[in-house]
Structure formats: C-alpha cells, structure tokens
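> sequence? don't have it. structure:
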C-alpha cells in the first residue's frame, strides 16, 4: 500500500522526461486529476508548503524560487510582470524641427522605447478624454522632456583628420541629451529625483553640420498590455526545477561520458578506490537536454524529471524599477485581481 501511495506521490509531484516523450504532464492542483489520490485543496497545507527563496538579486536581475504553488498562479504572476505593472514612457512626441536623415515616425518610435526612470506610483493615469495638445500637460500625470541639439564643425579639428568624432560637434545624439523640463511644482516634489532616461548611452540619431533636432516629449503612465514600451521587464520567465536521479553506480569511462551529457556543474566525479564515480551535485544547473538518453548503456541508469510545483523565476528589469520592487508590485496587482473577483462573486450571490 505504501508503494502504491509512493507511486501516486511521484506521479503527482514529478514530471518525468522520457526518451520519446514526457510523462505526468499535469501541472494543476485541480482535484480529480489523479485517481485514488486525495488532492482536495487545503489552506493550511498550502501555507505550510508554500515558500519563496531569493537566490540572486542585484540592481537589474533577480532569481528566486516559488515553491508549492499551482502552475496557473505562477503563469499569472509572470504575465502580470510583463503586462500589468505600470511604468512611465514617452507617449507624445512633438517634433518642431528634424533635419536629420531619420524620419519623424521612426524617430518618435525610437524615443518611445527609451526606458524613463521615474516612479509610476507618484503619478496618475492620464485621462483618455484629454486633448492631445501640448497645453494639456499636468504635473500629476505627465513628465515633460526636451531634446534640442545641433551639429556643427569642430574648429579645432586637424586638417588631415577623417574621424567624425574630431571633425564634428554633437554629431551623435544620445539619450543623455534628453533633459527633464519640470511642470508646475514638479521641481519641488522631485527635487531629489533623477528623472530622465535610465541609460545615458542609447544612440538616437547621427547628425552632420547644420542638422538639428528640436523635440518635446510627454511621458505618461501605462502598462505593457497597452504597449510594449510600458513593460518594466526585459525578460520574465520561469522553469521547473530539474531533478536528476542515478539509478545505479556509474564508474570509469561511463562516468566521464555521463558528466559530458549534462550542463557544467551538474555531475561531479569522485575518486573512490582509484576509480572515478559519478555523483549528482547540482541538478538545478541542468537544461534537461536529454542528451544522456542517446547513449544505450547510460539511459537506463538515469531518471530525468522536474519538480512539478517548484518554479525557478528569472526577472530582468529594464532599469526603470528594481527587480524586487517589480515583484512586489506584481504581487499587489495579483491581490487586487483576487479581491475584485471575490467582490464580483459576492455581488452575484446577493442578486
């Protein structure tokens, strides 16, 4: 009976990678997928098993484990990170002068994709019924930026020089040339803030003597669902935790080949009585390529699987917000969705 229970536990908790397919592909906690197994959802059990472990965190990247959760929730969290965490981005571009070779439409598109460093929590969504005229900007929903630059010849350039960097001044327009123009009381409110492009080395256009740009930009609050320029992440993805189990001792030349079948750091060779023996030291590093299954003398010695409810998340920020803040905001959005859903259920029951 214990063996049968163990087999059901393995079926429910592991995704097994075979030579020609994948077994136990169910990734949902919805009751009834596994006959003979009492998988009724329980809050206390969920609270006991659920955890989040931060593995790596810096200014632009975060890796963390989300354990004990349903795949539907994990994927909802990923989609919120991509499309529903608000940021500030350039929405309106007023081109007063553009004599560069870059067309107005292309230039506006390039400007719109430049990530703007500003806390979206300090701004409101711009009303859709506002007129698009420049006079309608407001300090509570708009950030105003200005790009005014003109290329000229460098009078101190050498006669024999052919390098544009020496011949011309302001011939390369970078994001650092975009300046913040405070609206209303923004200069006081954001006195300590550094509003502007996240990166100062983004190339916008190339100019030659006499060519110039005179552009005003309006940044507004939005979400990635409306346009990709509002998405706060460069990448947001997850994968299931790999699990590699050796079914028998692998020695000598087989151990060497076994090590080469996996990503670096997964298999370690230990010296036992003068012979190399393979040991699994870090399954997490594996990419589940199933290369080992191509070797007839090795494929029956290894079981490849993935832990069904252990998700490894990777979040790379565009720099607008730090990754840990992005994760926090995504959780808030998910909680708001749940509250709204429960509210709708309550109102339906009352009717």
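Looks like it came in fine. Predicted model, so just to flag it, every value in this text is computed and none were measured.

> going forward, measure contacts between C-alpha atoms and count neighbours the same way
Noted.

> any chance you could map the strands in the stretch 1-150 of the chain?
Residue ranges of the strands in the stretch 1-150 of the chain, as given by DSSP state E, counting those that start in this stretch, are 14-17, 22-23, 51-57, 61-67, 87-98, 116-117, 143-150.

> Any buried residues in stretch 193-206, and which?
For stretch 193-206, a neighbour-count test (16 or more other Cα atoms under 10 Å) marks 195-199, 202, 204-206 as buried.

> which one of those sits closest to residue 152?
Residue 152 lies nearest to residue 206 out of those, by Cα to Cα, at 12.2 Å.

> let's bring in a second model and compare:
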C-alpha cells in the first residue's frame, strides 16, 4: 500500500493536504517531527548594554527569543556538539540592535553577523521608543530543537483529523439533516441527501445530522487510513521545506533503529 499525498493548499507559511494509505502513527509522527525535531536557529542570550525603554530587560529578552530566524541549517551544529570549545560561526550567530526614539523598533532593525541568518518577518515589533529612549544590545543565536524549547519550534498549529465518511441509506428526503448541519454541506438530491467529495473535507464529525435523523438513514464514520492535515510554519522554513524535513527526520530515525536492531 503506497502512501498518497493530495495537496489542497500550499503557501510559504501554511499548507493543507490529505495523507492517504497510511496510519495515524505516521501522521502523528509528521506532526510531532515538525513541532519538535526539525532544527532552527533562535536567540538564546541577550547582552543588553543600554535599555531606557518601558520594557524590563527580561521582557526584551523574551521578545527577542521568539523572533523566527531564517538560515541555512546545513552550516550549523548545536553548540554542545561543536568542537570549537567556546564559540564559532558554526554554532553561534551574533545579531546587534542599536535604536533611539522616537520610533517603533522592528525585527528588520537587527543587524546579523551572518547574511544567511535574518528575521523571517522584518515587521515584528520589538519596542515602541519615545523621545530620548534607547536600546543597545547584542543577541546571540544558536541552533536547537523544539523538543528542548519552544523558541526552536518551526511548526505551529500543526494538526490532523481522519477523513470523514458520511453515508446515506434509505433517506426519506425529509431535509432535517440539511437544516441541522452547522457547516451547510449536506444537499438534498433527487433520491437522497448527499455530500460532495469537496465538501466532505469541511465535515467536523459533529454527528448532528446522524442524531436528528429519525430513521437512522445517516452513518457518520471516519477513514482510519486517510487524514486531513493542516500545518503552519513560523517562517524559519517555508511550509514545503518543513514537511520534507519532518519526513526526513522520521526516515533517519527509522534507519537508525534498523541499524541498532540489526546489531543485536
């Protein structure tokens, strides 16, 4: 049984697709890998030299840590795995910020020591500085994984549900299910109520139509081997890269497990 992928929507920041001929375990593996196992670069340390804004130093540090950064991950290794002993361009990137009010400070005001490491969105607000207020700091970014801290979480709002299957048998065309459906996907045909394949994707599996039918003509089920998947990226990867990297994580873990088992 070969897994199939049907792309419904795809953009740089979001995707919606149907995974067919697979298991809930694999679908959940993709979800978990995109959230926790795909590496990113994120700010972990902030050296503040001057801060006369209304934000406490801690608040400023938290805002900096949650700015998604783009990068070429092949150029980096986690700090604890680097052989440099202290820090080097392979495990650490410096981003500086020097701003004076009146102005709103945005992520685009950060100056990176590595041209490939930049804020994923240039218009993330950091602080609103009034006349005479200043922020001068250096932010240090490292590579990491979402399973260690949410600052490294590349995937956001990742989830899936089973493909709905709604079957009609012996329908008396009373129309009660049409009225009851909260997403308005049930239409009345000439011989029975029906739902188009496109509208089936909108079904929330609430089963209100099933409950309102007095003659049990509606059977709401799910396809245990087909899943509607939605995913959003924080911008450190585009959505396609995030999905492919999540798949590669599962592939590499499976290969590693196979090697371990073969050595037993």
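Yep, it's here. Remember, predicted model here, so these are calculated numbers, not experimental data.

> Can you calculate the TM-score here?
Once superposed, chain against chain, the TM-score is 0.91 (TM-score structural alignment, normalised by the length of the second structure); 262 aligned residues with a Cα RMSD of 2.2 Å.

> mind checking which of the strands of the stretch 1-150 of the first structure is nearest residue 236 of the first structure?
Using Cα to Cα, the nearest of those to residue 236 of the first structure is strand 61-67, at 9.7 Å.

> and the angle for the closest one with strand 51-57?
160 degrees (axes from the mean of the first three to the mean of the last three Cα atoms, to 10 degrees).

> Can you name every helix or strand that strand 61-67 of the first structure contacts?
Here strand 61-67 of the first structure touches strand 51-57, strand 302-317, helix 323-350, going by 3 or more Cα pairs under 8 Å, 6 or more residues apart in numbering; DSSP states H and E.

> The first one to helix 323-350, inter-axis angle?
Relative orientation of strand 51-57 of the first structure and helix 323-350, computed by the same axes, to 10 degrees: 150 degrees.

> hmm, who's touching strand 51-57 of the first structure?
62-68, 323-324 (Cα atoms under 8 Å, 6 or more residues apart in numbering).

> average offset between that strand and the second structure?
Strand 51-57 of the first structure, aligned to the second structure and superposed, deviates on average by 1.6 Å (mean Cα distance after the TM-score superposition for the first structure).

> what's that strand aligned against in the second structure?
Alignment of strand 51-57 of the first structure against the second structure: residues 4-10, by TM-score structural alignment.

> just so I know, which of the strands of the stretch 1-150 of the first structure lies nearest residue 336 of the first structure?
Smallest distance to residue 336 of the first structure across the strands of the stretch 1-150 of the first structure (Cα to Cα): 17.6 Å, for strand 87-98.

> residues of that closest one that come out buried?
87-93, 95, 98.

> Kindly report the same for stretch 58-77 of the first structure.
Under the neighbour-count criterion of 16+ other Cα under 10 Å, stretch 58-77 of the first structure has 60-71, 74, 77 buried.

> gap between the two ends of that stretch?
End-to-end distance for stretch 58-77 of the first structure, by Cα to Cα, to the nearest Å: 20 Å.

> Check stretch 31-51 of the second structure too.
End residues of stretch 31-51 of the second structure are separated by 39 Å (Cα to Cα).

> same check, this time on stretch 57-71 of the first structure
23 Å.

> so how far is that stretch from its chain's centroid?
Remark: stretch 57-71 of the first structure is offset 10 Å from the chain centroid, using Cα atoms, centre = their mean, to the nearest Å.

> circling back to that earlier point, figure out which of the strands of the stretch 1-150 of the first structure is closest to residue 180 of the first structure.
Across the strands of the stretch 1-150 of the first structure, closest to residue 180 of the first structure is strand 143-150 (Cα to Cα), at 4.6 Å.

> which residue lines up with residue 82 of the first structure in the second structure?
So, by TM-score structural alignment, residue 82 of the first structure is matched to residue 35.

> Now distance to residue 8 of the first structure too, for the strands of the stretch 1-150 of the first structure, in JSON lines please.
Output for those, formatted as JSON lines (distance: least, Cα to Cα, whole Å):
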{"stretch": "strand 14-17", "distance to residue 8 of the first structure": "10"}
{"stretch": "strand 22-23", "distance to residue 8 of the first structure": "13"}
{"stretch": "strand 51-57", "distance to residue 8 of the first structure": "23"}
{"stretch": "strand 61-67", "distance to residue 8 of the first structure": "20"}
{"stretch": "strand 87-98", "distance to residue 8 of the first structure": "45"}
{"stretch": "strand 116-117", "distance to residue 8 of the first structure": "50"}
{"stretch": "strand 143-150", "distance to residue 8 of the first structure": "57"}
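
> Next, count neighbours for residue 75 of the second structure.
Counted with other Cα atoms under 10 Å, residues neighbouring residue 75 of the second structure total 10.

> Relative to residue 296 of the first structure, which of the strands of the stretch 1-150 of the first structure is closest?
strand 14-17 (15.9 Å).

> what's that closest one aligned against in the second structure?
Under TM-score structural alignment, strand 14-17 of the first structure has no counterpart anywhere in the second structure.

> Now do the same for residue 207 of the first structure: its match in the second structure.
That one, residue 207 of the first structure, aligns with residue 129 by TM-score structural alignment.

> how about its match, what does it touch?
53, 100-105.

> can you check residue 159 of the second structure too?
Counting by Cα under 8 Å, 6+ apart, residue 159 of the second structure touches 31, 229-231.

> hmm, back to that, closest to residue 145 of the first structure out of the buried residues of stretch 193-206 of the first structure?
residue 196 (7.7 Å).

> And the closest one? What does it align with in the second structure?
The pairwise alignment with the second structure assigns residue 196 of the first structure to residue 118, based on TM-score structural alignment.
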